[in-house]
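Colleague: okay, structure incoming, though there's no sequence with it:
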């Protein structure tokens, strides 16, 4: 197998949005060094390119969740479009746009003033009506310094009896889903990092974690069978989709926050991640959601992915520090 040094060199020979995370999470570079690299996200590479598509009113593609003049036939024929404000903002968070930068501050202010949700017409930072969307809105808002406490309170109240969330609750679903739960958990964790959270939000996050852990991140509680084979296939960008690598990276971040040891129930998912490593030491992209995008950030399905590899390497590094 190719040594990890060669893989890290491959990761570093990339975009600033990847480089700064490699420096922080894999190389333990001094904060001043990775922060300097992170600052380039605004002016170089994918971050600068995505910002260049922003509308004058702060939105992307003229809409909150869907592009302006969206035709439902597009979703049916080509897949969900990913160019509107919600997904563009989440991608900037993944890239690591510095929330203290003037560009970031102006962006979230303009969105608050001008963007309205397609479902209900409420102001963007008041949140939408669906748990999955609101989980990501909380994550973005908390990351960029917006007060999203009212959305957090709503999400806490929408938790289901089994401990997680389901965006189909409003349509009668009484069982949580993996995807909705991880979207909400990421939001609650980002809110907790920004504000400390509330006793209620922290308890809700713990119960959501337990929902996933009881299922070893991918199994049905009743039968033990995989709930969805796609959960074991690595997807990027995740958008709202779930896979075990996304969940593992969430648990890594949550544990780092409290210096907690990894839960042993993550072990099966960790073993699966190890098993998918290629001879080159890299990890493949198994699939990406179909639909309109501003531009691609991976080399294609079946090929080694820097994003998947970065996530896998930092998850395994964290796990192995404790084992």
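Modeller: Looks like it arrived, so ask away. Every value quoted in this text rests on a predicted model; they were computed, and no experiment measured them.
Colleague: going forward, measure contacts and count neighbours with C-alpha atoms only.
Modeller: Noted.
Colleague: helix/strand/coil for residue 246?
Modeller: Assigned with DSSP: H, G, I helix; E, B strand; the rest coil, residue 246 falls in the helix class.
Colleague: give me the number of residues near it?
Modeller: When neighbours are counted by other Cα atoms under 10 Å, residue 246 registers 24.
Colleague: and here's the other structure:
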């Protein structure tokens, strides 16, 4: 039976090879051979190839590891992981290893600034996420993990501000992703689980930070270092966080953003980029594949998620497949 969900899946599979890979992996649960073939193509086609080709002769992207946003080595590696680049990719592995050699401090944190300052906890969290993906066996990640966890605030959150008595949502979500990636890659200890639970409670107690910043409820991708509800839900789905009332509240928001089975890109964080993945105010393949994955994860526990999936399957059969033709970039500050 032809349904709008089938049309959406067809539309996703017409996108960049990275979207094809994510659709086959997360939505269609394809066999490993097909996934390996698609993932390998990410480095030679589309967005992945464009990012890899922007690398300088000295090995860095941009000027160094964190200069400038968003074309530096750090954010390019974040983007490559987000696309699903194969973890065996030699370029990504090389640059993670170089970052540890050139930038790791005695306390285990990383200093990506060319100055004598303490490491940034948010950057440490982001780095741990992609380093655990590309170089999970590097023993130096253990020191980074311990460094990050040593700076957990009394409220359970994390902050870039060493003097702050409380966590901030941006740093906290970066750390959640990093610690989970390290825990998953190394089958880490229960002490990491305890840290993750406390950090989640920090966000729950702040009502997922809803109302604190209007950007938190806009559909944005790439996330960069910033927190928002979509990023929280993607983390929760990937980490298989059990359904709870806070997640339900975020799912209600997610379903409310749906338009005929797809989701729009509402926000791009301003800054120079190597590749403009998608256009603001247009249907977004990146966000749509994430949203459907999230709804699938929570469909059995949440009526909201179940209804969101049913909406995809019960729309009019003759709805046109969405278009993502460029209409120009519109940045929200």
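Modeller: Everything's here; your move. Given the structure is predicted, the values throughout are model-derived calculations rather than measurements.
Colleague: quick check: TM-score for this pair?
Modeller: Overlay of the two chains. TM-score (TM-score structural alignment, normalised by the length of structure 1): 0.84; 290 aligned residues with a Cα RMSD of 1.9 Å.
Colleague: and the longest helix for structure 1?
Modeller: As assigned by DSSP state H, the longest helix anywhere in structure 1 is helix 178-195.
Colleague: corresponding residues in structure 2 for that helix?
Modeller: Aligned using TM-score structural alignment, helix 178-195 of structure 1 spans residues 169-186 in structure 2.
Colleague: and the gap between the nearest residue to residue 219 of structure 1 once chain neighbours are set aside and residue 290 of structure 1?
Modeller: Distances taken as Cα to Cα, 6 or more residues apart in numbering put residue 226 closest to residue 219 of structure 1, at 4.3 Å, once the chain neighbours are dropped. For residue 226 of structure 1, the distance to residue 290 of structure 1 (Cα to Cα, to the nearest Å) stands at 23 Å.
Colleague: what of residue 308 of structure 1?
Modeller: Separation of residue 308 of structure 1 from residue 290 of structure 1 (Cα to Cα): 18 Å.
Colleague: give me the more crowded residue out of those two.
Modeller: More crowded of residue 308 of structure 1 and residue 290, by other Cα under 10 Å: residue 308, with 21 against 13.
Colleague: what's the matching range in structure 2 for the helix or strand that the more buried one is a member of?
Modeller: Take DSSP states H and E as the rule and residue 308 of structure 1 turns out to sit in helix 306-320. Using TM-score structural alignment, helix 306-320 of structure 1 lines up with residues 285-299 of structure 2.
Colleague: need the contact list for the spatially closest residue to residue 12 of structure 1 that is not a sequence neighbour.
Modeller: Nearest residue to residue 12 of structure 1, sequence neighbours excluded (Cα to Cα, 6+ apart): residue 19, at 5.0 Å. Counting by Cα atoms under 8 Å, 6 or more residues apart in numbering, residue 19 of structure 1 touches 11-13, 37-38.
Colleague: could you rerun that using 10 Å?
Modeller: Shown in contact with residue 19 of structure 1 (Cα atoms under 10 Å, 6 or more residues apart in numbering): 8-13, 25, 34, 37-38, 41, 95, 310.
Colleague: pull out the buried residues from those.
Modeller: Buried by 16 or more other Cα atoms under 10 Å: 8, 11-12, 25, 34, 37-38, 41, 95, 310, out of those.
Colleague: mean shift of the longest helix of structure 1 relative to structure 2?
Modeller: Compared with structure 2 after the fit, helix 178-195 of structure 1 shows a mean deviation of 0.6 Å (mean Cα distance after the TM-score superposition for structure 1).
Colleague: how big's the offset between the very next helix or strand once past that helix and structure 2?
Modeller: Once helix 178-195 of structure 1 ends, the next helix or strand along the chain (criterion: DSSP H and E) is helix 199-214. By mean Cα distance after the TM-score superposition for structure 1, the fitted helix 199-214 of structure 1 averages 1.7 Å away from its aligned residues in structure 2.
Colleague: check which residues of helix 199-214 of structure 1 are buried.
Modeller: Across helix 199-214 of structure 1, burial judged by 16+ other Cα under 10 Å covers 201-202, 204-205, 207-213.
Colleague: in structure 2, which spans are strands?
Modeller: Using DSSP state E, the strands of structure 2 run over residues 258-259, 262-263.
Colleague: in structure 1, what range does the first one match?
Modeller: Right, strand 258-259 of structure 2. Using TM-score structural alignment, strand 258-259 of structure 2 lines up with residues 277-278 of structure 1.
Colleague: among the contacts of residue 19 of structure 1, name the ones in helices.
Modeller: Cross-referencing the contacts of residue 19 of structure 1 against helices under DSSP H gives 8-12, 25, 34, 37-38, 95, 310.
Colleague: hmm, which two among these are most spread apart?
Modeller: 9 and 95 (18.8 Å; Cα to Cα).
Colleague: okay, now the nearest residue to residue 114 of structure 1 once chain neighbours are set aside: neighbour count?
Modeller: Using Cα to Cα, 6+ apart and skipping the chain neighbours, the partner closest in space to residue 114 of structure 1 is residue 57 (6.4 Å). Residue 57 of structure 1 has 15 neighbouring residues, counting by other Cα under 10 Å.
Colleague: ok, residue 57 of structure 1 - contacts?
Modeller: Residues counted as contacts of residue 57 of structure 1 (Cα under 10 Å, 6+ apart) are 107, 109-115.
Colleague: aligned to residue 48 of structure 1, what sits in structure 2?
Modeller: By TM-score structural alignment, residue 48 of structure 1 lines up with residue 49 in structure 2.
Colleague: now do the contacts for its match.
Modeller: Neighbouring residues of residue 49 of structure 2 by Cα under 10 Å, 6+ apart: 41-43, 80, 85.
Colleague: so residue 141 of structure 2 makes contact with residue 130?
Modeller: No. With contact defined as Cα atoms under 10 Å, residue 141 of structure 2 does not reach residue 130; the gap is 11.0 Å.
Colleague: more neighbours: which of those two?
Modeller: Counted by other Cα under 10 Å, residue 141 of structure 2 and residue 130 do not tie: residue 130 has more neighbours, with 26 against 21.
Colleague: quick one: map that one onto structure 1.
Modeller: So residue 130 of structure 2 corresponds to residue 140, using TM-score structural alignment.
Colleague: distance of that match relative to residue 93 of structure 1?
Modeller: Using Cα to Cα, residue 140 of structure 1 is found at 7 Å from residue 93 of structure 1.
Colleague: what do these two both touch?
Modeller: Between them, residue 140 of structure 1 and residue 93 share these contacting residues under Cα under 10 Å, 6+ apart: 87, 99.
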